[in-house]
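Asks: my questions concern the predicted model and sequence given below.
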Amino acid sequence: MVLVDFQEENDSLRCQLEAYKNEVDLVRSDLKAELDQKEKQLKMLQQTLQGMQQQLMESKRRQSEDEIKVRELQARLKSAGEVQARLQLIKADQSGELAGDSIQQSADPAVDMEEEGKADTTDTSSSVSRLSDREAKLIGLLATFLHVHPFGAGVDYVWSYLQKMEPTLRPGEVESLMSRFPTVFRQELSGIGANMERRWQFAGFKTSLSI
């Protein structure tokens, strides 16, 4: 009788142990599935982060290149202003010498043409000397944008690019600023008939200054 009781108790314990083992296996399986899912999510996040880091590095590289181009163009504008100022001084000296000549020499058409050239140079030099920091920055950005668009771009297209950096800028200001520097920005017509449109192009590399 006692042996039978022990046997029954042993069988009961064996069943309980088997149930515990099954429960542990089930919990372990659930944990493994959860860990696998978390690992997949982690890998996806790492890949996304790497992509964002690459985009950020590319954006910084482009920004650095644009800043270098803007500084180069600002330096060229400054150099052009200095050359025009020297031209103004030289022609002013020539004008002073001509003032001491006879009335007949003053009436020479060649002298009149030289005076007109002096006035044009003075106007251009004054335009450069009156440039604000904002206008100088816009000119640099304009030149950079049009330089990578060799076939030119319309005012609205140029304005939409500049507005990202100058939200208060108006299309009329863009066209007015480019019109002040015909040796740097040139306007041309493209298309035929109803499809004809005005495009602005960068002409800074085509201009040669001589004294």
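Replies: Ah, there it is. All values derive from a computational prediction rather than experimental measurement.
Asks: drop to CA atoms for contacts and neighbour counts, all remaining ones
Replies: OK.
Asks: what about residue 198, helix or strand, and which?
Replies: strand 197-202 (DSSP states H and E).
Asks: distance between stretch 126-138 and the chain's centre?
Replies: 19 Å (C-alpha atoms, centre = their mean, to the nearest Å).
Asks: name the helices or strands packed onto the helix or strand where residue 6 lies?
Replies: Taking DSSP H and E as the definition, residue 6 sits inside helix 2-99. With contacts defined as 3 or more C-alpha pairs under 8 Å, 6 or more residues apart in numbering; DSSP states H and E, the packing partners of helix 2-99 are helix 103-106, helix 109-129, helix 133-147.
Asks: most packed of these?
Replies: Highest mean neighbour count of the helices and strands packed on helix 2-99: helix 133-147, a mean of 19 (counted as mean count of other C-alpha atoms under 10 Å).
Asks: spatially speaking, which residue is in the middle of the protein?
Replies: With distances taken as C-alpha atoms, centre = their mean, residue 66 lies nearest the centre of the chain, 5.6 Å away.
Asks: I'd say it and residue 144 touch.
Replies: Yes. Counting by C-alpha atoms under 8 Å, residue 66 touches residue 144, with 7.2 Å between them.
Asks: show the contacting residues for residue 111.
Replies: residue 105 (C-alpha atoms under 8 Å, 6 or more residues apart in numbering).
Asks: can you tell me how far it is from residue 121?
Replies: 15 Å (C-alpha to C-alpha, to the nearest Å).
Asks: try residue 180
Replies: From residue 180 to residue 121 the distance is 13 Å (C-alpha to C-alpha).
Asks: now do residue 206
Replies: Relative to residue 121, and taking C-alpha to C-alpha, residue 206 is found at 19 Å.
Asks: next: residue 49.
Replies: When residue 49 is compared with residue 121 (using C-alpha to C-alpha), they lie 56 Å apart.
Asks: cool, residue 64 as well?
Replies: Taken as C-alpha to C-alpha, the span from residue 64 to residue 121 is 35 Å.
Asks: second structure follows, compare the two:
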Amino acid sequence: MKIEDKDDKPNTGRLHVDYAQARDDQYEYECKQRMLAREMRHRQRLEEDRLHPPSPPPIVHYSDHEAYVLMEQLKSDDEFMKASQILMTWLERGDLTKRNVTNFYSMIQCTNSQVRRLLSEKQNQEEALQKMKENFRNIFEGILHQFDQIEKVFSSSRKQRNWDHFSKAQRKNLELWFKQAQEIKQNQLEEFLSTRMDDDMEMSDEEPSEPKKKKPDEPFNPQQLQEFLARGTMREENDSLKCQIEAYKNELEMMKAEKQLIQAKMECKQFENELKAVKQSQLEEKKAEKSCEGSEDKEEGTTSEEKQSSSKETSVSTVSSTGLTLTEKETKLIGLVSCFLHVHPNGASVDYIWSYLSQLNVSTRTSELEELLLRLPMLFKLNMSGVGAGIEKKWQFVAYSNTAFIPFSFNS
């Protein structure tokens, strides 16, 4: 090899190339390359995992215990979405069988009950929204009243006796402030009127129509605010008067019902007193007759028979009216049933009368009660209405309307 085509020793030489491979260096180099490739693949996998959305949690398999836990979760508002997803997965998997159909029906029923909870929550939110709107409206009205007061202050300052005392710069600032206050008040009033019209249109049952926008060149009329405020107060007074009228009507109906009940009780009490007086007089007459008969037939009667007769007198008292015989229990039932049916002029069924007697701790049966009512046609009347299976039997008290009423005669 020559440099610049010179033959001297500094410019000549020989280049030796050795083609032998250094295997130790080659193996170390390959190991480093594989390590770098592994690190690159690891970084790429971490980046892909970070960008991928998280996988959903695994759905548990169906069992009776899991169904009970899921039913409790469906009743909770916080866990409803997760529980409904699990229920939907079970249904799609085909876990519903005839053996567990009751559990699935209960879970679906719990899901359906969420509808009522959502509706009640929606109603509560609407009520809260209405309260917020009402509060906002009241605050807005207060702001408009303050704007009116500010305008009155500027109007008072513009009077001649006050205006002359201000300097030219002060008058200029006062006029500017007055114009700004008027413009702001007009804008706020337009916004207030538009919101009130929108609310009225939402509350009305008519079809919504676009509110008429006020032209910017139209002069401001301060009576509009007073008219809208007066309408609101008149609407509130009208609602309060309606409520008062309804309350008065209900109170009047209650007073009428109480008056009729008191009158019926007084008539029933009078009837009972008359019945007791007739019974007492008949008992006294029979006692006198018995004492006369006893004095004549002293030898025939024995002390044991007298005791039996006295016990019978205390235990059983019979009422004879055209051959009719009643016990003391039956007379008590007649008085109570008469009072009850007198308060119910349209009549009542035997079961209704029996329930009333049960509340008074009077033990009897419906068959005995119906038999007793049938035995007294001069006091009680049976009315039948309806056809076939829908027939209805009602008993009425007709003692006062029966002109052929024969007074009872009591025998012991």
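Replies: Yes, it's here. Because the structure is predicted, anything quoted here is derived from the model rather than measured.
Asks: TM between them?
Replies: Overlay of the two chains. TM-score (TM-score structural alignment, normalised by the length of structure 1): 0.57; 177 aligned residues with a C-alpha RMSD of 4.6 Å.
Asks: still on that earlier bit, now the helix holding residue 6 of structure 1, how far from the centre of its chain.
Replies: Worked out by C-alpha atoms, centre = their mean, helix 2-99 of structure 1 lies 22 Å from the chain centre.
Asks: how about the helices in the stretch 1-150 of structure 2?
Replies: 23-51, 64-74, 80-93, 101-157 (DSSP state H, counting those that start in this stretch).
Asks: onto which residues of structure 1 does the shortest one map?
Replies: In other words, helix 64-74 of structure 2. Per TM-score structural alignment, helix 64-74 of structure 2 has no counterpart in structure 1.
Asks: so which elements touch that helix?
Replies: helix 80-93, helix 101-157.
Asks: quick check: which of these is buried the most?
Replies: It is helix 80-93: most buried of those by mean count of other C-alpha under 10 Å, with a mean of 15.
Asks: show me what it packs onto, helices and strands only.
Replies: Taking 3+ C-alpha pairs under 8 Å, 6+ apart as the contact cut, helix 80-93 of structure 2 packs with helix 64-74.
Asks: list the buried ones in the helix it packs on?
Replies: Neighbour counts over helix 64-74 of structure 2 (16 or more other C-alpha atoms under 10 Å) mark 67, 70-71, 73-74 as buried.
Asks: and which of those is nearest to residue 120 of structure 2?
Replies: residue 74 (16.9 Å; C-alpha to C-alpha).
Asks: give me the nearest residue to that closest one, chain neighbours excluded.
Replies: residue 80 (4.9 Å; C-alpha to C-alpha, 6 or more residues apart in numbering).
Asks: ok, that neighbour touching residue 70?
Replies: No. Using C-alpha under 8 Å, residue 80 of structure 2 makes no contact with residue 70, being 9.2 Å away.
Asks: what do we get in structure 1 for residue 250 of structure 2?
Replies: Aligned partner of residue 250 of structure 2 by TM-score structural alignment: residue 55.
Asks: residue 104 of structure 2 too?
Replies: Match for residue 104 of structure 2 (TM-score structural alignment): no aligned residue.
Asks: same thing with residue 270 of structure 2?
Replies: Per TM-score structural alignment, residue 270 of structure 2 is aligned with residue 75.
Asks: mind checking how far that match is from residue 166 of structure 1?
Replies: For residue 75 of structure 1 relative to residue 166 of structure 1 (C-alpha to C-alpha), the value is 22 Å.
Asks: and residue 46 of structure 1, by the same measure?
Replies: 35 Å.
Asks: what's the answer for residue 74 of structure 1, then?
Replies: Taking C-alpha to C-alpha, one finds residue 74 of structure 1 at 18 Å from residue 166 of structure 1.
Asks: looking at the two, which is more packed in?
Replies: residue 74 (19 against 13; other C-alpha atoms under 10 Å).
Asks: now for that one: which residues touch it?
Replies: So residue 74 of structure 1 contacts 136-137, 139-140 (C-alpha under 8 Å, 6+ apart).
Asks: in CSV: the residues you listed, plus distance to residue 15 of structure 1.
Replies: Shown next, in CSV, are these (distance: C-alpha to C-alpha, whole Å):
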residue, distance to residue 15 of structure 1
136, 88
137, 84
139, 87
140, 84
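Asks: what's the farthest-apart pair in those residues?
Replies: Among the contacts of residue 74 of structure 1, 136 and 140 lie farthest apart (C-alpha to C-alpha), at 6.3 Å.
Asks: what's the burial count for residue 2 of structure 1?
Replies: 7.
Asks: quick one: it and residue 109 of structure 1, what's the gap?
Replies: Distance from residue 2 of structure 1 to residue 109 of structure 1, by C-alpha to C-alpha: 142 Å.
Asks: so stretch 38-54 of structure 2 aligns onto which residues of structure 1?
Replies: Against structure 1, stretch 38-54 of structure 2 falls on no residues (TM-score structural alignment).
Asks: and that stretch, which residues are buried?
Replies: Of the residues in stretch 38-54 of structure 2, none is buried (16+ other C-alpha under 10 Å).
Asks: before we move on, what about stretch 9-16 of structure 1?
Replies: Quick answer for stretch 9-16 of structure 1: no buried residues (16+ other C-alpha under 10 Å).
Asks: list the contacts of it.
Replies: By C-alpha under 8 Å, 6+ apart, stretch 9-16 of structure 1 touches no other residue.
Asks: what's stretch 224-236 of structure 2 in contact with?
Replies: So stretch 224-236 of structure 2 is contacted by 189, 193 (C-alpha under 8 Å, 6+ apart).
Asks: doesn't residue 311 of structure 2 belong to a helix?
Replies: Yes. The assignment for residue 311 of structure 2 (DSSP: H, G, I helix; E, B strand; the rest coil) places it in a helix.
Asks: if I line the two up, what does it land on in structure 1?
Replies: Looks like residue 311 of structure 2 stays unaligned there (TM-score structural alignment).
Asks: could you measure from residue 311 of structure 2 over to residue 287 of structure 2?
Replies: Applying C-alpha to C-alpha to residue 311 of structure 2 and residue 287 of structure 2 gives a distance of 14 Å.
Asks: okay, the two: which has more neighbours?
Replies: A count of neighbours by other C-alpha under 10 Å puts residue 287 above the other of residue 311 of structure 2 and residue 287, at 14 against 11.
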